[in-house]
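> what's the 3D shape of this:
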Amino acid sequence: MIDLDLRYQTILLDAPAEGVLQLTLNRPDRYNAMTVTMFDELETAARAISVDRDVRVLVITGAGKAFCAGYDLDDAEELPSLSALGMLDRQEQAARALSAIRAVPVPVIAAINGPAAGGGMSLTLMADIRLGSPAAKFNAAFVRIGLSAGDLGTSWLLPRLIGPSVAAEIGFTGRVVGAEEAERLGLLNTLTADDDLLERTLAMARQICANSPGGIRMSKRALQANMEISSFAAALELENRGQALLTRCEDMTEALDAFKAKRTPIFSGR
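Modelled structure (predicted):
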């Protein structure tokens, strides 16, 4: 069970609805920029969420006017002084934190309330679903500070989401992608109104929670795993095992009975 009273320095945890956990990046004075402490806290929270069976959906958003401005430039000042292995340790720490968010076994929804730049954009890509307000904007800013767009999973996830050519253009130019363009490209699932981002996000979360917990978890596992395999046959094998496993769970029996009870005939020709 997640301890909502546990105090973090850079994030807040809240339960806005049954089965829904909200993780808020909480450095609004720094536009929720990432620090070493935030990476540690994201990884710790993600691992706790992963073993809490009461959590059915994770929502991630930012406090204040931004989602996340990327790596805090005050923290970045020390990077040139680190050894090559020291820098690799720092990079791997950040990658572990974001990977832990993506590995959460329940659906992750990013409610993007403002700018998501650099590592902040990478964090949005770890979500399964992204909703954004008109203030949402994205910036793969790595090349603008002398780094590679191949950072924190972006070079793998972004081309799969919006296509390799558009991903290359965004990565090479470092330009800002506004909310309307992001929705058109598929970077946002839904563009909300100014004042209903969290309301719309929670409505989607409740819709997910209405379904079988086991079915949702296995669906996420199949969707993620089958992005990484190289054959249709292997995808079918994974899907077959998942479906066979679910038929041995109580969730499936209960969900099927409930569906049958409220089903209306599609054809009425007899």
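> drop to CA atoms for contacts and neighbour counts, all remaining ones
Fine.
> Find the centremost residue of this structure, please.
In the chain, the C-alpha nearest the mean C-alpha coordinate belongs to residue 127, at 1.5 Å (Cα atoms, centre = their mean).
> Pretty sure it sits against residue 105.
No: contact criterion Cα atoms under 8 Å: residue 127 and residue 105 do not qualify, at 11.3 Å.
> and the gap between residue 137 and residue 8?
Residue 137 sits 27 Å away from residue 8, taking Cα to Cα, to the nearest Å as the criterion.
> Give me the more crowded residue out of these two.
Set side by side, residue 137 and residue 8 show more neighbours around residue 137, with 23 against 14, by other Cα atoms under 10 Å.
> What segments of the stretch 101-250 of the chain are helices?
119-125, 154-162, 164-173, 179-185, 197-209, 213-225, 232-246, 250-262 (DSSP state H, counting those that start in this stretch).
> who's in contact with the third one?
Under the criterion Cα atoms under 8 Å, 6 or more residues apart in numbering, residues 139, 140, 141, 142, 143, 149, 158, 159, 176 lie in contact with helix 164-173.
> same thing with stretch 179-195?
The contact list for stretch 179-195 (Cα under 8 Å, 6+ apart) reads 129-138, 161-162, 200.
> Try it again at 10 Å.
Here stretch 179-195 makes contact (Cα atoms under 10 Å, 6 or more residues apart in numbering) with 110-115, 124-125, 128-138, 158, 161-163, 166, 176-177, 197-201.
> One more: stretch 244-256?
Residues outside stretch 244-256 that contact it (Cα under 10 Å, 6+ apart) are 210, 211, 212, 213, 214, 215, 218, 239, 243, 258, 259, 261.
> for comparison, sequence B:
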Amino acid sequence: MPHLELTYPRPDIAVLTLNRPEKLNALSYELVEDLHATLDGIRDNNECRVVVLTGAGRGFCSGLDLTDPNPNRAGEGTEFPRSGMRWQERIADLTAKIHRLRQPVIAAVNGPAYGGGMGIALACDIRLASESARFCTQFIKLGLGGCDIGVSYTLPRIVGAGPAFDLILTARAVDADEALRMGMVSRISADATVVDDALTIAETLCGYGKFGVESTKQVLWANLDASSLEAALHLENRSQILASTGGVMAEATEAFRHRRR
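The predicted model follows:
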């Protein structure tokens, strides 16, 4: 059974499913490598415009597979701690790779998202939670630092510094309702429909201009770190003018005048 499944319900939408349901989709060496390779392929697929990321079975991702936390293959023949750093960087780069994708990524969190699973969900651009979803940073409970796989960057930017410090330091779990209240997710879906609801959002995005969607993702992430309002406006202005050169705006304006889609 493949550790990762990639399907295309339509050519411009990819559904990426973590497929280790017996382990709550824990991150093994094989799954991490499959994710890297598949994300690279999606990045180079110019027909694909949106990605939906979810987990098989009753969980999204339970984080690192603790039955093999330091696989020999991940260290490339080096001794510890060099080998550990190779593996740490390889896992952590998954969140950066999701972040760098041109395509928006929608996380359909269909159950527990713990540790690295939460980090991967936070790297996505939109997050939907099923009613049974749970989120927990987990790391500090394992005797590690609480900051891992990008959560010290993404979580404060999504929910604010105060709630982020609470969740990272205490490693307490939050359910879907609390995640919605604090803004960690934008919507809650029934367990049976969370992927379908994510696909509906994906279809909406595919109805917009190709460059407009790509550049919007890039501007949003870039301006989280903008040094000033002026810097943010400068990037927005450039993106708007570039987007207007593709003809989509003229088509949309003409459609608006004639009251058609």
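> so who does whichever residue in the second structure pairs up with the residue nearest to the centre of the first structure touch?
Here residue 127 of the first structure is matched to residue 124 in the second structure, going by TM-score structural alignment. The contact partners of residue 124 of the second structure, taken as Cα under 10 Å, 6+ apart, are 51-53, 95-96, 98-99, 101, 104-108, 154.
> mind giving me JSON lines with these and columns for neighbour count and distance to residue 17 of the second structure?
Compiled in JSON lines, the contacts of residue 124 of the second structure are given as follows (neighbours: other Cα atoms under 10 Å; distance: Cα to Cα, whole Å):
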{"residue": "51", "neighbour count": "26", "distance to residue 17 of the second structure": "10"}
{"residue": "52", "neighbour count": "26", "distance to residue 17 of the second structure": "8"}
{"residue": "53", "neighbour count": "23", "distance to residue 17 of the second structure": "6"}
{"residue": "95", "neighbour count": "22", "distance to residue 17 of the second structure": "16"}
{"residue": "96", "neighbour count": "15", "distance to residue 17 of the second structure": "19"}
{"residue": "98", "neighbour count": "24", "distance to residue 17 of the second structure": "14"}
{"residue": "99", "neighbour count": "20", "distance to residue 17 of the second structure": "18"}
{"residue": "101", "neighbour count": "20", "distance to residue 17 of the second structure": "17"}
{"residue": "104", "neighbour count": "23", "distance to residue 17 of the second structure": "16"}
{"residue": "105", "neighbour count": "26", "distance to residue 17 of the second structure": "13"}
{"residue": "106", "neighbour count": "24", "distance to residue 17 of the second structure": "12"}
{"residue": "107", "neighbour count": "27", "distance to residue 17 of the second structure": "10"}
{"residue": "108", "neighbour count": "33", "distance to residue 17 of the second structure": "10"}
{"residue": "154", "neighbour count": "19", "distance to residue 17 of the second structure": "22"}
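> Would you mind giving the residues you listed as a markdown table with distance to residue 181 of the second structure added?
Formatted as a markdown table, these follow (distance: Cα to Cα, whole Å):
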| residue | distance to residue 181 of the second structure |
| --- | --- |
| 51 | 25 |
| 52 | 23 |
| 53 | 22 |
| 95 | 24 |
| 96 | 26 |
| 98 | 25 |
| 99 | 24 |
| 101 | 28 |
| 104 | 23 |
| 105 | 21 |
| 106 | 19 |
| 107 | 17 |
| 108 | 17 |
| 154 | 17 |
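> Check the burial of residue 41 of the second structure by counting its neighbours.
A total of 11 residues lie near residue 41 of the second structure under the criterion other Cα under 10 Å.
> Quickly note the distance from it to residue 35 of the second structure.
Relative to residue 35 of the second structure, residue 41 of the second structure is positioned 10 Å away (criterion: Cα to Cα).
> rewinding a little: inside strands: which ones of the contacts of helix 164-173 of the first structure?
If you go by DSSP state E, the contacts of helix 164-173 of the first structure have 139, 176 in strands.
> Spit out the residues that contact residue 127 and residue 105 of the first structure alike.
By Cα under 10 Å, 6+ apart, the residues touching both residue 127 of the first structure and residue 105 are residue 58.
> give the contact list for whatever residue of the first structure lines up with residue 225 of the second structure.
Using TM-score structural alignment as the criterion, residue 225 of the second structure maps onto residue 228 of the first structure. Residues counted as contacts of residue 228 of the first structure (Cα under 10 Å, 6+ apart) are residue 235.
> Could you find the closest non-adjacent residue to residue 149 of the second structure?
Once flanking residues are discounted, residue 149 of the second structure sits nearest to residue 92: 4.5 Å by Cα to Cα, 6 or more residues apart in numbering.
> What's the match for the one you found in the first structure?
Matched to the first structure by TM-score structural alignment, residue 92 of the second structure sits across from residue 95.
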